[in-house]
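Trainee: Here's a sequence, model it:
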Amino acid sequence: MKEHTYSVTVNWVGNTGKGTTDYTSYQRDFDIKADSKITIAGSADPAFRGDASRWNPEDLLVASLSACHKLWYLHLCAVNDVNVLEYVDRSLGRMSEGDNQSKGHFTQVTLRPRIVVASGADIDLAMRLHEQAHHECFIANSVNFPVVCEAVIEHQR
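Mentor: As a prediction, the model looks like this:
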């Protein structure tokens, strides 16, 4: 079995000079860095006192699921002679904050890719490949909530 490692640095940049003396004394901002890659500016969701202009962990989880599915899907299309010309996914994640008995958690992520394939491509096969992509996706295999795919596929005009 192959094993891969991923090393990232998450650096909190939200100390306003008081540290975490109380819940409102600090910003939730952080930077995500990895090797020579572009830095990702992160924060908490605005509902939790975060900066709406920065990526939050919930956004990143939904984006990771979407990107992983897309990468597997494009691979499967390439090896099955389905020529994909466009792929745009406007995914939606649902999270419940929980109550006194349970912690917050994601309840579902819905992938909603809109795909354009070349004229003459087998749209039925293209649709079936989404199920295979879902089963291959490393991120989807790592979460404990449903990941649903509601793809729309059309031929190039």
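Trainee: only C-alpha atoms for contact and neighbour calcs from this point on.
Mentor: Noted.
Trainee: Find the nearest non-adjacent residue to the residue nearest the centre of the chain, please.
Mentor: The centroid of the chain falls nearest to Ala63 when counting by C-alpha atoms, centre = their mean (1.9 Å). Closest residue to Ala63 apart from its sequence neighbours, by C-alpha to C-alpha, 6 or more residues apart in numbering: Ser91 at 7.8 Å.
Trainee: Surely that neighbour touches Ser66?
Mentor: Yes: contact between Ser91 and Ser66 holds when scored by C-alpha atoms under 8 Å: they sit 6.8 Å apart.
Trainee: Need the overlap of contacts for the two.
Mentor: Both Ser91 and Ser66 are in contact with Leu111, where contact means C-alpha atoms under 8 Å, 6 or more residues apart in numbering.
Trainee: Could you also give me the structure for this next sequence, so I can compare it with the first?
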Amino acid sequence: MKTHTFQSQLKWTGNRGQGTKNYKAYDRSYTVQAEGKPTIQGSSDPAFMGDPTKYNPEELFLFSLSSCHMLWYLHLCAVEGIIVTDYQDLAEGMMMEDTDGSGAFKEVLLRPKVTIADPSKKELALQLHHKANQMCFIANSCKCAVKHEALIH
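Mentor: Below is the predicted model:
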């Protein structure tokens, strides 16, 4: 078994001068980055007093699942001789918030739209989404179900 270690840096940038004196005294803004890569501006979702122009953790979670699935899918297609010429995904996650303010994603639905060069391989191309879901590091780390409704052209 191989071990891989990843690091990221997070910095809260929302101190308006009073810190967290009260719930409305601070901004939810932050930055995240990994060494040698561009900084990402983040905030909480507007439902939680966040900045709607910045990415929120929930969106970043969906990005991670969607991109991990795609990368595994492309790998599996290459191994199976399926030439993918276009790949797009519209991911959607359903998060349930509890009365105490905690919550969790209950389900994520990926909707990849894939174009392949050889239409005769459409059935195999569809099946490979299941294997990609089984292989995805991020999906394997989730408590919620990660489903997909793939469309192959």
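Trainee: rewinding a little: who has more neighbours out of Ser91 and Ser66 of structure 1?
Mentor: Higher neighbour count among Ser91 of structure 1 and Ser66: Ser66, with 26 against 18, using other C-alpha atoms under 10 Å.
Trainee: Mean distance of the host helix or strand of the more buried one to its aligned residues in structure 2, please.
Mentor: Ser66 of structure 1 belongs to helix 57-79 when elements are defined using DSSP states H and E. In the superposition with structure 2, the average deviation recorded for helix 57-79 of structure 1 is 0.4 Å (mean C-alpha distance after the TM-score superposition for structure 1).
Trainee: buried ones in that helix?
Mentor: Under the neighbour-count criterion of 16 or more other C-alpha atoms under 10 Å, helix 57-79 of structure 1 has 58-59, 61-63, 65-70, 72-74, 76-77 buried.
Trainee: now do stretch 27-35 of structure 2
Mentor: 27-31.
Trainee: what about Ala46 of structure 2, neighbour count?
Mentor: Careful, residue 46 of structure 2 is Pro; it's not Ala. A count of neighbours around Pro46 of structure 2, defined by other C-alpha under 10 Å, yields 13.
Trainee: hang on, I meant Ile83 of structure 2
Mentor: Neighbours around Ile83 of structure 2, by other C-alpha under 10 Å: 16.
Trainee: and if you look at Pro146 of structure 1?
Mentor: Neighbours of Pro146 of structure 1 (other C-alpha under 10 Å): 12.
Trainee: ok, back up a step: identify, from the buried residues of helix 57-79 of structure 1, the entry nearest to Phe48 of structure 1.
Mentor: Glu58 (11.7 Å; C-alpha to C-alpha).
Trainee: need the contact list for that closest one.
Mentor: 45, 93.
Trainee: what's the counterpart of it in structure 2?
Mentor: If you follow Glu58 of structure 1 across to structure 2 using TM-score structural alignment, you land on Glu58.
Trainee: Structure 2: helices as residue ranges?
Mentor: Counting by DSSP state H, structure 2 has helices at residues 57-80, 122-135.
Trainee: so can I have a markdown table of those showing distance to Val108 of structure 2?
Mentor: Converted to a markdown table, those look like this (distance: least, C-alpha to C-alpha, whole Å):
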| stretch | distance to Val108 of structure 2 |
| --- | --- |
| helix 57-80 | 8 |
| helix 122-135 | 12 |
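Trainee: wait, isn't Tyr26 of structure 2 in contact with Thr13?
Mentor: No: between Tyr26 of structure 2 and Thr13 there is no contact under C-alpha under 8 Å: 9.5 Å.
Trainee: I am finished for the moment; much appreciated.
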